[in-house]
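Engineer: whatever this is, show me its structure:
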Amino acid sequence: MSQTPQQQDLEGRTALVTGGASGIGLAAARALAGSGAHVVVADVDEAGAQRVADELGGRAWAVDLLDTAALAELSLEVDVLVNNAGIQKVAPLQEFDPADFHRILVLMLESPFLLVRAALPHMYERGWGRVINVSSVHGLRASPYKSAYVSAKHGLEGLSKTVAVEGAAHGVTSNCINPGYVRTPLVEKQIADQARVHGIPESEVVERIMLGETPIKKLVDPEDVGSLVAWLAGPHASMVTGASYTMDGGWTAR
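Structural biologist: Predicted structure coming up:
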C-alpha cells in the first residue's frame, strides 16, 4: 500500500456500506468518507444508520437485506459496494435450526449477489467500480459449530472471484477481506454461545477459542479493516482483484 487511505482521492464517488451502523461497517464508512467518498449507510437499524450518516455527511438507507424480492428489483448508482452485513449462529450441526441456516445464507450470500447485480450496470457504464466483500478467515478455514457462517463465507469468496473475472473488462475490481475475530458487537454476542458449546467459562472464550490458534494474541480492531476497505476502493489498488486479504494475526499462516 503506497499511500494511506486519507491520501487517496475518492471525491465524486458514492460508496454503499451494508451493516454500516456499527462494527466493521461503521469503521469502513468512516474510512471511505475520510477518503472523500459520499457514503450511503445501509442497515436494518434505521436510527443507527441515520446517526452514522449524519456524522459523515452521507445518507442513511434503512433496509432489510433478507427481503430478497425487493433487492431483486433494485438499481444502484454506487461506485463502491461494501458487502459487510452479517449475523452469527453457534450450534452443533445436529442442533442447527434449518431456518437459521437459510437466514444466514440469504443475508450473507444471496443479498450480496443481488446488490452486486444491482450495482454492476452503473459501474460498467462508468468504466469503474469496486466491490469489497467483508468475508472472514472462515471463508478460508472451517471451525466447528458454525456451519451456516462458514458456508456463507466460502460462497462469498466464490462470488467475489466471479465478479472479478466478469468485471475486469469494465474497470470493476472485486476482493475479499478476511479478518479473524474483530472487536465488534457481533463477536461479543458469540461469547456465551461459544462457552456453552465448548463447555468452558465465558471468561476463557477469547483466550482459548478466539485467539487460541492466533500468534498475535489480540482481537482485530475494526479501524484496521476499515483502512483496508478504503485502500481497496482507491486508485492504488486498480490491479488488485480476485484477491482475499487475511487480517487474522497469523491464524491462517499455521
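Engineer: C-alpha only now, for contacts and for neighbours.
Structural biologist: Fine.
Engineer: list the buried residues in stretch 65-74.
Structural biologist: L65, L66, T68, L71 (16 or more other CA atoms under 10 Å).
Engineer: compute the first-to-last residue distance for it.
Structural biologist: 12 Å (CA to CA, to the nearest Å).
Engineer: what packs against the longest strand anywhere in the chain?
Structural biologist: Scanning the chain for the longest strand, with DSSP state E as the assignment, gives strand 172-179. If contacts are counted by 3 or more CA pairs under 8 Å, 6 or more residues apart in numbering; DSSP states H and E, strand 172-179 sits against strand 129-134, helix 147-167, helix 222-233, strand 244-247.
Engineer: how distant is it from the center of its chain?
Structural biologist: Relative to the centre of its chain, strand 172-179 is centred 9 Å away, using CA atoms, centre = their mean, to the nearest Å.
Engineer: cool, and stretch 199-211?
Structural biologist: Its chain's average C-alpha position is 24 Å from that of stretch 199-211, according to CA atoms, centre = their mean.
Engineer: got it, and stretch 49-61?
Structural biologist: With CA atoms, centre = their mean, you get 18 Å for stretch 49-61.
Engineer: next: stretch 46-57.
Structural biologist: Distance, centroid of stretch 46-57 to centroid of chain: 18 Å (CA atoms, centre = their mean).
Engineer: give me the contact list for the longest strand of the chain.
Structural biologist: Surrounding strand 172-179, the residues in contact under the criterion CA atoms under 8 Å, 6 or more residues apart in numbering are 123-124, 127-139, 157, 160-161, 163-164, 167, 220, 225, 228-229, 232, 238-248.
Engineer: what subset of these is buried?
Structural biologist: Buried members of the contacts of strand 172-179, counted by 16+ other CA under 10 Å: 123-124, 127-139, 157, 160-161, 163-164, 167, 220, 225, 228-229, 232, 238, 241-242, 244-248.
Engineer: closest to F101 out of the helices and strands packed on strand 172-179?
Structural biologist: Counting by CA to CA, F101 lies closest to helix 147-167 out of these; the figure is 5.1 Å.
Engineer: for the comparison step, fold the sequence that follows:
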Amino acid sequence: MTTTITSTDATGRPAGMPDLSGRTALVTGAASGIGRACARHLAAAGAKVRAVDVNAEGLDSLAAEITAETEVLDLTDLDAAERVAAGAGADILVNNAGVQLVRPLEEFPPDGFERILRLMLHAPFRLIRGALPHMYGQGWGRIVNISSVHGLRASPYKAAYVAAKHGLEGLSKVAALEGAAHGVTSNCVCPAYVRTPLVERQIADQAAVHGIPEARVISDIMLTDSARKELIEPAEVAAAVGYLCAPEAAGITGISLPLDGGWTAH
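Structural biologist: Predicted coordinates:
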C-alpha cells in the first residue's frame, strides 16, 4: 500500500499553494472543466470566489463543493458581462469561458464565427474593462486569460477558436503593458488538449472532418504534435493559474505560459 502525505502550512493550505486570503476572484466558465478547477484551487488558496457560467446546474454543483458566490450569465451579453466585472470588486479575473466549433472554412457558419469571437474575445475585453478600475484603485490585480496552444499555433478547421485565442493573446499583452504602473499583471495560460467536456465534445466533429473513427481522434489528431502523449488535467491548469495570481508572481506579466506537453517545442 502507498500512503500519500500532503503537508500543509500554518493556515491549513497545502504547502506551496499561494496565500490569496482577502482577495476576490471572478472566474468565468466556472461550472465545469478548467474553470471549475480554477474556482476550486483559488478557493483553497483562501480567495473569495465569484463563479460565473451559463450552466445553472453546474454552478449549483460547484457551490455544493466550495464556498462561492455564483451567477448564471450568458457572457455574450457584453453589457451584462462588464457590469458583473465592475460590481464584483474582483482582485483576480480568470477569463476562461469558451466553446468550440470544428468546420472547414468554406463550411464555417458566419453566425458561429461571430458568437465564438463574441464570447472568447469581446467578453474578456469587457470583463477586463469592468474589473480594472477596482484593481487600479487598490494598486493590485491579477488577470489570467485561459488561452490555448491554439493562441500560439493554428490547426485546420478551427478558424473562430484560433482567431479568438490569437486575439486574446494580444489583448492580454496590452493589459499587461497598461496595468504595470498600477500593480496589475496580465498573463495567458496556454494548455494543449485538457480532459474537459469541451474537448470531449470535439471528438465527433474531429472524426467527421478528418474522416477517421472517433476512437483515433485523441491519438491521431489531438496528441499528434505533443511529446507527452497524455491529455492535460484541469488541476494542472488551475495550479498554473494559482501561481500567476500569487503575490510572488508580481514580476510575471505579459507572458504566454504553455502547458502543452512539448507541442510548441517543435
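Engineer: what helix or strand is E71 of structure 2 located in?
Structural biologist: Using DSSP states H and E, E71 of structure 2 falls within strand 68-72.
Engineer: do the same with L81 of structure 1
Structural biologist: Assigned by DSSP H and E, L81 of structure 1 falls in strand 80-83.
Engineer: what's the average distance for that strand when superposed on structure 2?
Structural biologist: Compared with structure 2 after the fit, strand 80-83 of structure 1 shows a mean deviation of 0.2 Å (mean CA distance after the TM-score superposition for structure 1).
Engineer: nearest to I216 of structure 1, of the buried residues of stretch 65-74 of structure 1?
Structural biologist: Sorting those by how near they are to I216 of structure 1, with CA to CA, puts L65 at the top with 34.2 Å.
Engineer: quick one on the thing from earlier: ok, then the element right after the longest strand of structure 1?
Structural biologist: Heading C-terminal from strand 172-179 of structure 1, the first helix or strand you meet, by DSSP H and E, is helix 185-198.
Engineer: V229 of structure 1 - nearest residue in space that isn't next to it in sequence?
Structural biologist: Spatial nearest neighbour of V229 of structure 1, excluding adjacent residues (CA to CA, 6 or more residues apart in numbering): A28 at 6.1 Å.
Engineer: next one: H122 of structure 1
Structural biologist: E77 (5.6 Å).
Engineer: how many residues are close by that neighbour?
Structural biologist: 16 (other CA atoms under 10 Å).
Engineer: these two touch, right, it and A119?
Structural biologist: Yes. Assessed by CA atoms under 8 Å, E77 of structure 1 is found in contact with A119 at 6.3 Å.
Engineer: and whatever residue of structure 1 lines up with E169 of structure 2, how far from I132 of structure 1?
Structural biologist: Under the alignment (TM-score structural alignment), E169 of structure 2 maps onto E157 of structure 1. Applying CA to CA, the value for E157 of structure 1 to I132 of structure 1 is 11 Å.
Engineer: likewise for F96 of structure 1?
Structural biologist: From F96 of structure 1 to I132 of structure 1 the distance is 29 Å (CA to CA).
Engineer: now H198 of structure 1
Structural biologist: 33 Å.
Engineer: could you do Q190 of structure 1 as well?
Structural biologist: Q190 of structure 1 is 25 Å from I132 of structure 1, where distance means CA to CA.
Engineer: and Q194 of structure 1, by the same measure?
Structural biologist: Relative to I132 of structure 1, and taking CA to CA, Q194 of structure 1 is found at 29 Å.
Engineer: cool, E110 of structure 1 as well?
Structural biologist: Counting by CA to CA, the gap from E110 of structure 1 to I132 of structure 1 is 15 Å.
Engineer: do T14 of structure 1 as well
Structural biologist: Distance, T14 of structure 1 to I132 of structure 1, by CA to CA: 14 Å.
Engineer: what does V163 of structure 1 give?
Structural biologist: 10 Å.
Engineer: next: S227 of structure 1.
Structural biologist: Distance of S227 of structure 1 to I132 of structure 1, computed by CA to CA: 12 Å.
Engineer: shared neighbours of these two, anything?
Structural biologist: With CA under 8 Å, 6+ apart, S227 of structure 1 and I132 have no common neighbours.
Engineer: quick one on the thing from earlier: quick check: the strand holding E71 of structure 2 aligns to which part of structure 1?
Structural biologist: Using TM-score structural alignment, strand 68-72 of structure 2 corresponds to residues 58-62 of structure 1.
Engineer: with stretch 135-145 of structure 2 instead?
Structural biologist: Mapping stretch 135-145 of structure 2 onto structure 1 (TM-score structural alignment) gives residues 123-133.
Engineer: contacts for that stretch?
Structural biologist: In contact with stretch 123-133 of structure 1 (CA under 8 Å, 6+ apart) are residues 77-84, 116, 120, 156, 160, 167, 170-177, 229, 232-233.
Engineer: and stretch 180-197 of structure 1, which residues are buried?
Structural biologist: Across stretch 180-197 of structure 1, burial judged by 16+ other CA under 10 Å covers G180, Y181, V182, R183, T184, L186, V187, Q190, I191, D193, Q194, A195.
Engineer: just to revisit the earlier point, which of the buried residues of stretch 65-74 of structure 1 fall in helices?
Structural biologist: T68, L71 (DSSP state H).
Engineer: let's have the buried residues of stretch 65-74 of structure 1 in TSV, adding distance to K89 of structure 1.
Structural biologist: As requested, these are exported to TSV (distance: CA to CA, whole Å):
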residue	distance to K89 of structure 1
L65	17
L66	16
T68	21
L71	24
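Engineer: farthest-separated two in the buried residues of stretch 65-74 of structure 1?
Structural biologist: Taking CA to CA, no two of the buried residues of stretch 65-74 of structure 1 sit farther apart than L66 and L71, at 8.7 Å.
Engineer: list residues touching both of the two?
Structural biologist: S111.
Engineer: what's the match for L101 of structure 2 in structure 1?
Structural biologist: By TM-score structural alignment, L101 of structure 2 lines up with K89 in structure 1.
Engineer: any idea how far the residue nearest to A97 of structure 2 when sequence neighbours are not counted lies from S21 of structure 2?
Structural biologist: Distance criterion CA to CA, 6+ apart; nearest residue to A97 of structure 2, sequence neighbours excluded, is G29 at 4.0 Å. Per CA to CA, G29 of structure 2 is found 22 Å from S21 of structure 2.
Engineer: alright, I will stop here.
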